[in-house]
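In: Need the 3D shape of this:
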Amino acid sequence: MGNDDVTPNAETAARDTATVAHLELSQRRFPEGQRRIFLAAIDAFSERGFHATTTRDIAARAGLSPAGLYVHFGSKEEVLYRISLSSMRLTQQVATAAAAAPGTAAEHLTAVVRDLTVWHAEHAASVKVVLHHLTDLTPEHRAEVIDIQIAIHRLLRDLVAHGVTDGDFDVPDTHATTLALMSLCVDTARWYSPDYRRSPDQIGADYAAMALRLVAAKSA
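Out: Down below sits the predicted model:
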C-alpha cells in the first residue's frame, strides 16, 4: 500500500485529537507527552509511511527531543503498536456498545454497522495507519491486534447467526456475509475524506440499510 494515503489537515487533526481524548476517558489518561507523540506519529505515518518515518520525525512533530520520545516509548514500532492496540480496542468498544442495546436482531445489526461505519469515517487517518502498517508490527504485537480484530468479526458474525436462527435473516453463508458487512464498515476509512459529499452519519445510515438488504431481513 502507498504512503500518500492521507493529506493532514485541520479537520483530520481534530478528529485524531478526539480519538486520543476518547482513549483517555475510556481506558486511562495518557501523560501529555504520550498524547503528543501519538498525534505526531499518526500524522507522520499517514504522510510518510512507517519505514520512511524516523523517531526524530515523530519527536520533532511532537515538539520533543529524540531523547524525549524514548522516555515514553522504546522504538517507533512500539508507538505504532500502542496506536494500533488503542484504536482497535476503541473499535471493539463501539461495536460492543451498539450490540448491547435492547432490540431485535435487525436493530442490533443496524446499530453495529452504522456505528462502526461512522467510527471508521471519523477516524480515517488513524485507522488507515493501523490497516496499512499492521505487518510492520512485531509478530507478538501483530497477533495481539489481530486477536481484537477477530473478536470484532466474531461479534458481528454472532449477530448474523442469531438473526438466522430466530428466522429474522435469510443468509445462506454466515461467514461470507459477515465478511461483506465488515468490509463495508472498515473500508470506509480507506476512501473517506472530510470533503466527501456525505457526512459520516449519512454514510452510516446508508450502510446500515444496505446491511439489512444483505441479510435479507424480514423487517427491511
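In: CA atoms for contacts and neighbours, from now on please.
Out: Noted.
In: buried residues in stretch 27-46?
Out: Neighbour-count burial for stretch 27-46, counted by 16 or more other C-alpha atoms under 10 Å, picks out 33-46.
In: Any chance of a markdown table for those, columns secondary structure and distance to residue 144?
Out: Shown next, in a markdown table, are these (DSSP: H, G, I helix; E, B strand; the rest coil; distance: C-alpha to C-alpha, whole Å):
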| residue | secondary structure | distance to residue 144 |
| --- | --- | --- |
| 33 | helix | 24 |
| 34 | helix | 21 |
| 35 | helix | 22 |
| 36 | helix | 24 |
| 37 | helix | 22 |
| 38 | helix | 19 |
| 39 | helix | 22 |
| 40 | helix | 23 |
| 41 | helix | 20 |
| 42 | helix | 20 |
| 43 | helix | 23 |
| 44 | helix | 23 |
| 45 | helix | 20 |
| 46 | helix | 22 |
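In: For residue 86, state which of those is nearest.
Out: The closest of the buried residues of stretch 27-46 to residue 86 turns out to be residue 38 (C-alpha to C-alpha; 10.3 Å).
In: what's that closest one in contact with, if anything?
Out: Applying C-alpha atoms under 8 Å, 6 or more residues apart in numbering to residue 38 gives the contacts 20, 79, 83.
In: one more, for comparison:
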Amino acid sequence: MTTAGDDRWPGAGDDLQLVHDWWADSPRAPASQQVLLASIALFAERGYHATTTRDIATRLGMSTGAMYAHYRSKEELLFDVCLTGHQRAVDALQAAIASSDRPGPQLAALVREFTAWHARHHRVARIVHYELYSLSGEHLTPVLEIRRTTQALIDDVLARGAAAGTFTVTDVARTGRALLSLCVDVARWYRGDDDPDELGEHYAGLALRMVSGG
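Out: Predicted coordinates for the structure are as follows:
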C-alpha cells in the first residue's frame, strides 16, 4: 500500500496532503485515504469511465475485495470526491465574501480565491467538474445543490453591487455564470506554470473590469 513518501505517480505528494486535509474528520478508516488518493490519481490520469476498481486496487497493491471494505463501488468514490470538493469550494467562497462588507472587494476576493483554488487543486477540480455527471441521480442531487449555492453566492454579490451602483450589470445570472466559468476553466488548462495567487489576482482584476461599465 502507498505511504506518505510514495511518488509512484505525478502529483501523489500534493494529492496525499489534500486528502489528509479534506478528509481529516472522515469517519472512515485511515486506509480509506489511500483508496481516495489512488482514485484521484487514476480519475485525473485516465478519466472516471476508463478507470476500473481493479485498476485502483492494483495501484494500491491490494485485492478488489479489500478495497470494497472502504468503498462499496467506484461510483461511491467519485461521489465522495465530488461532494467534498464542491463543499470545500463553497467554504472558500464564503470565506472570501466574509472578508469585506462591500460588493467590490467581495467580488474581487471571491474571484481571486476561486481562481487560485482551481489552480491549486486542479487535479481534483477536473474530476469534480468534468466527471460530475457520471454520478447516479441519488448522488448527483446533493452535489448539484451545493453547485447552486456557488452560483447563488456570486449572484448575490453582483446583485448587491448593481443595486448600490457599484457595478454595471444588466443580467446578473449571465454575468455570474461567465465569472464562474472563467474561474472553473482554470482547472482544465492549468499545469503549474502560473502561481495560483498571482493568477487569482489577475482574474480578480478582469472581473472588476467586466462589471465596471467602462
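In: Among the contacts of residue 38 of the first structure, which one lies nearest to residue 145 of the first structure?
Out: Closest to residue 145 of the first structure, out of all of the contacts of residue 38 of the first structure and judged by C-alpha to C-alpha, is residue 83, at 10.3 Å.
In: mind checking how far the residue mapped onto the closest one from the second structure is from residue 18 of the second structure?
Out: By TM-score structural alignment, residue 83 of the first structure lines up with residue 81 in the second structure. Distance from residue 81 of the second structure to residue 18 of the second structure, counting by C-alpha to C-alpha, to the nearest Å: 11 Å.
In: Neighbour count for these two, which is higher?
Out: residue 81 (23 against 16; other C-alpha atoms under 10 Å).
In: Surely that one and residue 128 touch.
Out: Yes: assessed by C-alpha atoms under 8 Å, residue 81 of the second structure is found in contact with residue 128 at 6.8 Å.
In: Under a three-state scheme, what state does the residue lying farthest from the centre of the first structure occupy?
Out: Centroid-distance maximum for the first structure: residue 167 at 31.1 Å, with C-alpha atoms, centre = their mean. Following DSSP: H, G, I helix; E, B strand; the rest coil, residue 167 of the first structure is assigned to coil.
In: Contact partners for the residue nearest in space to the middle of the first structure?
Out: Note on the first structure: the residue nearest the mean C-alpha position is residue 127, at 4.5 Å, using C-alpha atoms, centre = their mean. Residues in contact with residue 127 of the first structure (C-alpha under 8 Å, 6+ apart) are 87, 120, 189.
In: Which of those residues sits closest to residue 212 of the first structure?
Out: Looking across these and measuring by C-alpha to C-alpha, the closest to residue 212 of the first structure is residue 120, at 19.4 Å.
In: what about the counterpart of the closest one in the second structure, neighbour count?
Out: In the second structure, residue 120 of the first structure lines up with residue 118, judged by TM-score structural alignment. The number of residues packed near residue 118 of the second structure is 23, by other C-alpha under 10 Å.
In: Residue 118 of the second structure - nearest residue in space that isn't next to it in sequence?
Out: Once flanking residues are discounted, residue 118 of the second structure sits nearest to residue 187: 5.2 Å by C-alpha to C-alpha, 6 or more residues apart in numbering.
In: What's the separation between that neighbour and residue 85 of the second structure?
Out: Per C-alpha to C-alpha, residue 187 of the second structure is found 13 Å from residue 85 of the second structure.
In: Look at the two and report which has more neighbours.
Out: Each of residue 187 of the second structure and residue 85 has its neighbours counted (other C-alpha under 10 Å); residue 187 has more, 24 against 20.
In: tell me the contacts of the more buried one?
Out: 118, 119, 121, 122, 123, 125, 126.
In: got the contact list for the fifth one?
Out: It refers to residue 123 of the second structure. Contacts of residue 123 of the second structure (C-alpha under 8 Å, 6+ apart): 40, 41, 44, 187.
In: Residue 59 of the first structure: which element?
Out: helix 55-61 (DSSP states H and E).
In: and the helix or strand just after that helix, how far from the second structure on average?
Out: Next along the chain after helix 55-61 of the first structure, taking DSSP H and E as the criterion, comes helix 66-72. Compared with the second structure after the fit, helix 66-72 of the first structure shows a mean deviation of 1.1 Å (mean C-alpha distance after the TM-score superposition for the first structure).
In: whereabouts in the second structure does stretch 168-185 of the first structure align?
Out: The alignment of stretch 168-185 of the first structure onto the second structure (TM-score structural alignment) spans residues 166-183.
In: Show residues contacting that stretch.
Out: Applying C-alpha under 8 Å, 6+ apart, the external contacts of stretch 166-183 of the second structure come out as 103-104, 111, 114-115, 118, 151, 154-155, 158-159, 161-162, 203, 207, 211-213.
In: Check the offset of it from the chain's centre.
Out: Relative to the centre of its chain, stretch 166-183 of the second structure is centred 20 Å away, using C-alpha atoms, centre = their mean, to the nearest Å.
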